[in-house]
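Q: Sequence first, predicted coordinates after that:
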Amino acid sequence: MLAQLLFVLISAAAIWLFARNVKKIRRNILLGKDIDRSDAPAERWKTMAMVALGQSKMMKRPVAGFFHILIYVGFVIINIEVLEIVIDGIFGSHRILSFAGGLYNFLIGSFEVLALGVLSACIIFLIRRNIIHLKRFSGTEMKGWPVSDANYILIAEILLMTAFLTMNAADYKLQALGVSHYVKAGSFPISAALASILPDNITALEVIERVCWWFHIVGIFAFLNYIPYSKHFHILLAFPNTWYSNLNNKGKLTNMASVTNEVKAMLDPSFTPPADATPGRFGAKDVTDLTWVNLMNAYSCTECGRCTSNCPANMTGKLLSPRKIMMDTRDRLEEVGNNIDKHGKDYQDGKTLLGDYITAEELWACTTCNACTESCPVNIDPLSIIVELRRYLVMEESNAPASINNMFGNIENNQAPWKYSPTDRINWINQ
């Protein structure tokens, strides 16, 4: 009973802490401006099924895609086994679902094969990051915590899968020895091979099995409460993030309602702006000027670097890294959220996303080609954030490169981006 009580207390504490952290992240995301992404629900469900559930965009890089899908499938299916561990922990039973017979044997065997696959994939990913040093895992933004975070999660998964297989190996051997409470159930294609290296002493086997059992389930609870602080929160956010992704053509930019109303009023003196049309900031200077979808994108970023590795500006040595844009947005949003927790919602720390985190040089390096958005495996849209920050630079600060200011002047004077007079516009026909 003591073990059951301890298990229930640990489970309740883990769930409570996770719910509290998720609530805080949800609060931070909703600091963004409202945007309606409820159109075309059928297409949105299809997009989520293909991109988040089906991992369709991962396979554009087949090697990484294959191993990621292996981890993904293993993570989802092995959690069925966690359900049995939870039931056993609460009621003090052992392999309570073994009544399923042949199906149970098939499932446990499948879990073991997947666990070996997950373990192997994590080792390969560690090698790719720390020995091969793939270029897309480097960059000015990939220092310190982002590097450690990726390694921590891979090592944690290796330890969890090792504990799972070792637990099954000890269980298999205890079943073979006919120890009471260890019912004969399950198929162990992987752990049966590991059983030979374990001792034959029953007491030692029971200790190994129990230690690995507790390590595995407590490790899962710890993992659950780690992911809200990690880039691995995309495990959960990938699904809503793809559902709410932008379904418009990649080259279509949004119009600002305030500017649209001004233009309509100029063209039609009888036009009356909507009653809820309040003047606001042009573009975005801080995270609260972005939409909640932009902020959810920031929390969904996996830091995989596919966006930056496909960015033509970054390829040519420009300062821009779309991954850094998303990471900076998330870091600034976390800072704003922490300030709210400590000082209240009206506290101003004197910092902004534009300037303190992201520079104008980064923004103007963007060609708006949408390569970053197209390559993201969870449909994150860094370009929408870049455009909003550039709008603020132009419309609030009149801070734009000379070439763009020249274009603005030409449009104002010549009604076209070029310096030629409108009356000379068709002279090229005579050449």
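A: Great, that's in hand. Numbers count the residues shown, from 1 in each chain.

Q: hey, let's count contacts and neighbours off CA atoms from now on
A: Will do.

Q: what sits up against stretch 152-168?
A: Contacts to stretch 152-168, defined as CA atoms under 8 Å, 6 or more residues apart in numbering, come from residues 112, 115-116, 118-119, 122-123, 125-126, 188, 190-191, 194, 208-210, 212-213, 215-216, 219-220, 223.

Q: That one: which residues count as buried?
A: When neighbours are counted by 16 or more other CA atoms under 10 Å, the buried residues of stretch 152-168 are found to be 153-154, 156-158, 160-168.

Q: in stretch 356-374, what's buried?
A: 357-358, 360, 362-366, 368, 370-374.

Q: on that earlier part again, out of the buried residues of stretch 152-168, which is nearest to Leu237?
A: The shortest distance between Leu237 and any of the buried residues of stretch 152-168, using CA to CA, involves Ile153 and amounts to 17.0 Å.

Q: Which helix or which strand is home to that closest one?
A: Secondary structure assigned from DSSP states H and E places Ile153 in helix 145-176.

Q: after that helix, next one along is what?
A: Under the assignment DSSP H and E, the closest C-terminal helix or strand after helix 145-176 is helix 191-194.

Q: Okay, one more to line up with it:
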Amino acid sequence: MNFLDNILFALLLGAGIGYFTMNVKKLIRNIKLGQDVDRSDNSSERWKNMMMVALGQSKMVKRPIAGFLHIVVYVGFVIINIEIIEIIIDGLFGTHRVLSFMGGLYDVLIGSFEILAFLVLVTVSIFWIRRNVVKIGRFTSTDLNGKPRNDANYILYFEIVIMSLFFTMNSADLHLQTLGIGHYSQAGSFPISQFIAPIYNGISEGTVVLIERAAWWLHIAGILVFLNYLYFSKHLHILLAFPNTFYADLNAKGKFNNLESVTNEVKLMMDPNADPFAAPANPDAVPAKFGASDVQDLNWVQLLNAYSCTECGRCTSSCPANLTGKKLSPRKIMMDTRDRLEEVGRNIDLNKGVFVDDGKSLLNDYITPEELWACTTCNACVEECPINISPLSIIIEMRRYLVMEQSAAPMELNNMMSNIENNGAPWQYNQMDRLNWINE
């Protein structure tokens, strides 16, 4: 590479990383729009969760076929991209396969990259067939119509193109090494590319050099484009799965959080010596709003959940409400939350850092009460999520808003609460009659 190429590479790298950094800052800003919640407890358990669930993929293998295929792509793509270190050094300083000084270790690395790249190509092809030919149920749901369905395929195409460019680059390099052309000295082991290299026989050296250089440039450009596409894609979970599993709720599933203000009010009502007209002991404990009607009312971990969602549909395919034909889809809850959060973020960008009321909210404009009340709170969606996302926590907060702010609970729930208030039990029996069953 000449000096001009080095400058061009530096500009390409700077633009790619710069745009990615800008979007990361926007992502962090949007997540911080959520309410504060303390998830700094029990750090050892949190680190264990992250290592087991995000890094170790322990929940993915509950569905063995998809889990195994995902691990192949995950491990392959991560390890292959270690090669980016060498590409960056070569691009900035005009060297070629600068790490080849490692000798036998370099041969092992390149050989491993090739085998993994081949496995990634095979696995990604299987993923494409599962989505577009076999059409597995959780990939054909209506909540994936439009951009989400296309996004999944775009990522598969990205991976196929990047891996194909990797093999094109390596096979052309190997051919030039064999001919002893210029700086293409013997370096690396190519267990897959050695079967591709013969296609260059009979092609002029200059043309093969051009093919190798074009594949090299397109490969690194493709990686940078892929990196920056992540922000707009469900594959943002590649990065966010780690903090998402670290900050996941460690409480037992089914344990709901209590509102301090409500707890204090109940205690006040039960205390015969309390002054009902006294001012609250801690005015700051009284929230401005009970529950959540928009994304700013949710806590920052729930917003992190929304950005981390893989849209795999395991939650929805296990949801009893969805399986019985109800409108609820836990996956849609997470996708809607992310879409609304992005809309709020764009609003802030357009209004110089300040959110201007747009007359919309997460409730009703994105998620309907019908969806919320279809939930049985069974926690199947939480159990099934491969990266510990909790759609249920968002559903509960939005239900709280409906009940406590709008008094908009379903008739069955209102009847039950009235019975508890009047009879001390959920059933419509007089308190004097509650022990009549003993006589039977």
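A: Arrived safely. Please read all numbers here as calculations on a predicted model, not as lab measurements.

Q: Quantify their similarity with the TM-score.
A: The pair, once superposed, lands on a TM-score of 0.98 when counted by TM-score structural alignment, normalised by the length of the first structure; 431 aligned residues with a CA RMSD of 1.2 Å.

Q: can I get the buried residues of stretch 152-168 of the first structure in TSV with distance to Leu389 of the first structure?
A: Conversion of those to TSV gives the following (distance: CA to CA, whole Å):
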residue	distance to Leu389 of the first structure
Ile153	33
Leu154	35
Ala156	38
Glu157	38
Ile158	41
Leu160	42
Met161	44
Thr162	47
Ala163	48
Phe164	48
Leu165	50
Thr166	52
Met167	53
Asn168	54
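
Q: ok, the counterpart of Pro369 of the second structure in the first structure to Leu389 of the first structure distance?
A: Using TM-score structural alignment, the partner of Pro369 of the second structure in the first structure is Ala360. Computed with CA to CA, to the nearest Å, the distance linking Ala360 of the first structure and Leu389 of the first structure is 9 Å.

Q: Would you mind grabbing the residues shared as contacts by these two?
A: Overlap between the neighbourhoods of Ala360 of the first structure and Leu389 consists of Leu354, taking contacts as CA under 8 Å, 6+ apart.

Q: Over in the second structure, tell me which residue corresponds to Tyr135 of the first structure.
A: If you look again at residue 135 of the first structure, you'll see it is Lys, not Tyr. Aligned partner of Lys135 of the first structure by TM-score structural alignment: Gly137.

Q: and its match, how many neighbours?
A: Other residues within reach of Gly137 of the second structure by the criterion other CA atoms under 10 Å amount to 11.

Q: In space, what's closest to Leu237 of the first structure - neighbours in sequence excluded?
A: When the adjacent residues along the chain are set aside, Leu237 of the first structure lies closest to Ser300, with 5.6 Å between them (CA to CA, 6 or more residues apart in numbering).

Q: how near is the one you found to Val73 of the first structure?
A: Distance, Ser300 of the first structure to Val73 of the first structure, by CA to CA: 19 Å.

Q: Give the helix, strand or coil label for the alignment partner in the second structure of Asp276 of the first structure.
A: Under the alignment (TM-score structural alignment), Asp276 of the first structure pairs with Asp284 in the second structure. For Asp284 of the second structure, the assignment made with DSSP: H, G, I helix; E, B strand; the rest coil gives helix.

Q: ok, Asp284 of the second structure to Asn264 of the second structure distance?
A: According to CA to CA, Asp284 of the second structure and Asn264 of the second structure sit 13 Å apart.

Q: With Asn145 of the second structure instead?
A: To Asn264 of the second structure, Asn145 of the second structure is 46 Å away according to CA to CA.

Q: and those two? which has more neighbours close in?
A: Just comparing Asn145 of the second structure and Asn264: by other CA under 10 Å the higher neighbour count belongs to Asn264, 16 against 11.

Q: Just the element for that one, please.
A: In this assignment (DSSP H and E), Asn264 of the second structure forms part of helix 260-270.

Q: Which residue numbers in the first structure does the next helix or strand after that helix align to?
A: As assigned by DSSP H and E, the chain's next helix or strand after helix 260-270 of the second structure is helix 300-308. The alignment of helix 300-308 of the second structure onto the first structure (TM-score structural alignment) spans residues 292-300.

Q: what sits up against that stretch?
A: Outside of stretch 292-300 of the first structure, the residues that reach it under the criterion CA under 8 Å, 6+ apart are 28-35, 231, 233-234, 237-238, 241, 244-245, 287, 326-327, 329-330, 333, 378, 380-381, 384-385.

Q: ok, now which ones touch Thr288 of the first structure?
A: Taking CA under 8 Å, 6+ apart as the definition of contact, the neighbours of Thr288 of the first structure are Leu31, Gly32, Lys33.
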